[in-house]
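> quick one, what's the 3D model for this:
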Amino acid sequence: MKLPATPRILSLLSLAVFLWIVYRVHSIAARDPTSVFFDPSTGYTPRYSAVRREQAAAFIARANSQDYAWTKAQEGQRRLCVGIPSMATRGPEYLQDAVGSLLEGLTEDERGEMYVVVFVPHSNPAVHGAYGQTWLSALTDHILTYNLSSPEEMKHVQEMEKEEGGEYREKGVFDYHYLLEHCAEQQAPYVAIFEDDIVAADGWFHRTLAALEEAETRSATEYASQTFLYLRLFYTEELHGWNSEDWLAYLATSFFVFIVPMGLLCYLRTQNAAANRILTNRVLLAIAASITTSIGLFFALGRITVHPLPTGISLMPEFGCCSQALVFPTTIIPSLAAFFASRRTGAPDVLLEDFARDKGGEDGLGKGLRWALSPSVVQHVGRESSKKDDFGEMSKYGMSVAETIWSFGFEDLKAGALRTEHGRVVREGS
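Next up, the predicted model:
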């Protein structure tokens, strides 16, 4: 029997709406690593980072010309010291992307507020492919190499270089400490340490300054703290899913969402004859199934899809991988440097979390406050991990562990919108 025209049209419209919803859900959740609908071939596709690397390459090419000249850091105007340690094993291409993307698009005034130092942590810096290249000296304020006070210290560095895995153990901490202290001497209120296997978004500088101002205000007003430990400019959303530690809270919330409407319907059924006729056992069972399905779909969509971090800064005391881009108040660096010197070995990002736990409440200084900027303004593009233990490891997606250290929110940024925003901020500040 044929359906009347109107029901057929409604059925087709309902099907079309359903298919559109499924398409939209899949297209959104496919880029959410916490979702069961996550598609690695979509989520790990470099969209904005590919654009930014092209812009960085063009910028480096201009800087390689013999007559290139640009503003450097201005005395008395520095707001940020940018330190970039770069090992020879990375290769010069990574460093070019990092430096180029950090500087491309900056105005002369912005560049004047930023002291840029590239640290080549080798006893013989000439082993680094970028050392001595035109673009490196043209774009940076200083190329830092070891300037140690005694032959014994340099000999110790050479011994650390020879040690298998040394650059990831004692030498990694030594170098991080060395760069932090150099930046702390540059009379800027903040120090940013970037690994060299990153690209930065257009406008990262003005967004970072605004985030630092907000972090200062919120640390003082919400936590009565004089400072904070760091502002994170990169994190991976993969660690911010439905964490198993919170299963009881998820269960309680789900039970509440289910029991409240079902309880109201059952109560209405006992109090109203019309409702009793409509709300049959079969109808109630269908509603219960719909609510259960909706709860399941909510969790299946992924936490980043249904409950993302708000735009701006948020506290991130846990799951804040990794150390690709961190900004520290200069005032906290003496305590941090002393802590690194006392520990001597370990991964810098792990030691930072140890410092936050050990020193977090010391003198009420807020040394344990760790803020993160969302969306990330930095992307990790390395194919190898900075941690020795990750070399050769493969993730469940058939990629190296290092390749899955990825900011999915960064790739959603739009080049045109960022350039427009940057221009507007510059005009409003002038």
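> make it CA atoms for all contacts and neighbour counts henceforth
OK.
> ok, which stretches of this protein are strands?
For the chain, the strands defined by DSSP state E occupy 80-85, 114-119, 142-144, 190-194, 198-200, 230-232, 312-315, 325-329, 370-374, 378-380.
> neighbours of Met154, how many?
16 (other C-alpha atoms under 10 Å).
> hmm, I was thinking of Arg8
Using other C-alpha under 10 Å, Arg8 has 12 other residues around it.
> the helices in the stretch 201-350 of the chain, which residues?
Counting by DSSP state H, counting those that start in this stretch, one finds helices in the stretch 201-350 of the chain at the ranges 204-223, 247-271, 273-278, 281-301, 303-306, 333-343, 348-359.
> please give the structure of this sequence too, so both can be compared:
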Amino acid sequence: MILLQANGTYDAKVQKAGLDYTTAIKACMNNGDAPYIAVFEDDVIFSNGWVARTVELLSDLEAQNEHWSDMRLFTPERSMGWSPTTVKLATFLSIAPAILAAVLIPRIRILRKAIDPRTVRWVVPIVVPLTVWFILEAGKYSIFPPSPGLHQQRWGCCTQAIVFSRKTLSEMVPCLDLTVLDRPYDLAIRDCAFSLNLHRWIAQPSLVQHLGFKSLINPNRSSADAVWSVSFEDMDGHAVLQQQKRLVQQIYGSSGILS
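Below is the predicted model of the structure:
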């Protein structure tokens, strides 16, 4: 018997959500023998052709003979931010040119003739750090958007739309039973996959959009913290429809296309 924390507390909500999620997974495991189990939250919408696209991505995964735990069909781009190491490196690179310019230009005759030291002293310390700052503030997704397809991502949040592999889910469930009571279940999934050395994947662009705003676990979430996908909104409707027709014919043959 599992005793939850006092009703209404943050811990109780986290535990209840985690137990509900693992119960749903176990119900799917105990009914049927489909090789994949997809779990969706009830506040999402799907792109055209998401089924065919998901089947294609799963086929790509199996072709790689991957030992994987899950593939997320929804990923908020803000979870693709710069790593702390990248931020530190960028900060160093924004300061280093100013120091080098101040030290080297006055001492090297050729540079002193070609470059006005006074200009360098003012321009480099301002322009270079500002450029680096603008790049960091723009966000990693804006500067280096991921290419369409599968991307391995062991970290990342959110469980709005996940496809699990039945082969490895049997390994995951015992671990989830032990971890969902002391952390949000998206973190429990991440930690269990990590401990079992299972790869995690995301689909790009997202095939699912999250419409929910309020969170049971975090009811005070502001609009700035809304969880949604930019890549889903950026998809071209006509291109998606053409891709859907191509994939349906490729997977199911001409009989799968409605006239």
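> TM value for the aligned chains?
The TM-score (TM-score structural alignment, normalised by the length of the second structure) is 0.77; 245 aligned residues with a C-alpha RMSD of 3.5 Å.
> Serialize the strands of the first structure to TSV and add fields for mean neighbour count.
Below are these laid out as TSV (neighbours: other C-alpha atoms under 10 Å):
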stretch	mean neighbour count
strand 80-85	25
strand 114-119	24
strand 142-144	17
strand 190-194	25
strand 198-200	28
strand 230-232	27
strand 312-315	18
strand 325-329	23
strand 370-374	24
strand 378-380	28
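> now these in JSON lines, please, with extra columns for distance to Tyr94 of the first structure.
Below are the strands of the first structure laid out as JSON lines (distance: least, C-alpha to C-alpha, whole Å):
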{"stretch": "strand 80-85", "distance to Tyr94 of the first structure": "11"}
{"stretch": "strand 114-119", "distance to Tyr94 of the first structure": "13"}
{"stretch": "strand 142-144", "distance to Tyr94 of the first structure": "16"}
{"stretch": "strand 190-194", "distance to Tyr94 of the first structure": "12"}
{"stretch": "strand 198-200", "distance to Tyr94 of the first structure": "7"}
{"stretch": "strand 230-232", "distance to Tyr94 of the first structure": "21"}
{"stretch": "strand 312-315", "distance to Tyr94 of the first structure": "28"}
{"stretch": "strand 325-329", "distance to Tyr94 of the first structure": "15"}
{"stretch": "strand 370-374", "distance to Tyr94 of the first structure": "23"}
{"stretch": "strand 378-380", "distance to Tyr94 of the first structure": "10"}
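> out of these, flag the one nearest Glu108 of the first structure.
strand 114-119 (10.1 Å; C-alpha to C-alpha).
> before we move on, the earlier item: out of the helices of the stretch 201-350 of the first structure, which is the most enclosed?
Here the criterion is mean neighbour count by mean count of other C-alpha atoms under 10 Å, and of the helices of the stretch 201-350 of the first structure the winner is helix 303-306, at a mean of 20.
> mean shift between that helix and the second structure?
For helix 303-306 of the first structure, the mean deviation from the second structure after alignment is 1.4 Å (mean C-alpha distance after the TM-score superposition for the first structure).
> where does that helix end up in the second structure?
Matched against the second structure by TM-score structural alignment, helix 303-306 of the first structure falls on residues 140-143.
> check the spacing between the closest residue to Ala61 of the first structure other than its chain neighbours and Ile143 of the first structure real quick.
Leaving aside its sequence neighbours, Ala61 of the first structure sits nearest to Trp135 (C-alpha to C-alpha, 6 or more residues apart in numbering; 7.8 Å). Separation of Trp135 of the first structure from Ile143 of the first structure (C-alpha to C-alpha, to the nearest Å) stands at 12 Å.
> before we move on, what about Tyr23 of the first structure?
Tyr23 of the first structure is 51 Å from Ile143 of the first structure, by C-alpha to C-alpha.
> and if you look at Leu103 of the first structure?
Taking C-alpha to C-alpha as the measure, Leu103 of the first structure falls 16 Å from Ile143 of the first structure.
> which one of the helices of the stretch 201-350 of the first structure lies nearest to Val425 of the first structure?
From the helices of the stretch 201-350 of the first structure, taking C-alpha to C-alpha, the stretch that ends up closest is helix 204-223, at 7.6 Å.
> helices or strands up against that closest one?
strand 312-315, strand 370-374 (3 or more C-alpha pairs under 8 Å, 6 or more residues apart in numbering; DSSP states H and E).
> and the contacts of it?
Helix 204-223 of the first structure is contacted from outside by 102, 110, 225-228, 231, 233, 312-313, 366, 369, 371, 373, 377-378, 422, 425, using C-alpha atoms under 8 Å, 6 or more residues apart in numbering.
> how much does it deviate in direction from strand 325-329?
Relative orientation of helix 204-223 of the first structure versus strand 325-329 (axes from the mean of the first three to the mean of the last three C-alpha atoms, to 10 degrees): 50 degrees.
> give me the distance from helix 204-223 of the first structure to the chain's centre.
Centroid separation for helix 204-223 of the first structure versus its chain: 16 Å, with C-alpha atoms, centre = their mean, to the nearest Å.
> again with stretch 346-356 of the first structure
Centroid separation between stretch 346-356 of the first structure and its chain, computed with C-alpha atoms, centre = their mean, is 17 Å.
> contacting residues around that stretch?
168-170, 172-173, 176, 229, 321-323, 336, 339-340, 367-369, 387.
> go again with 6 Å.
Around stretch 346-356 of the first structure, the neighbours that count as contacts under C-alpha atoms under 6 Å, 6 or more residues apart in numbering are 169, 173, 323, 367-368.
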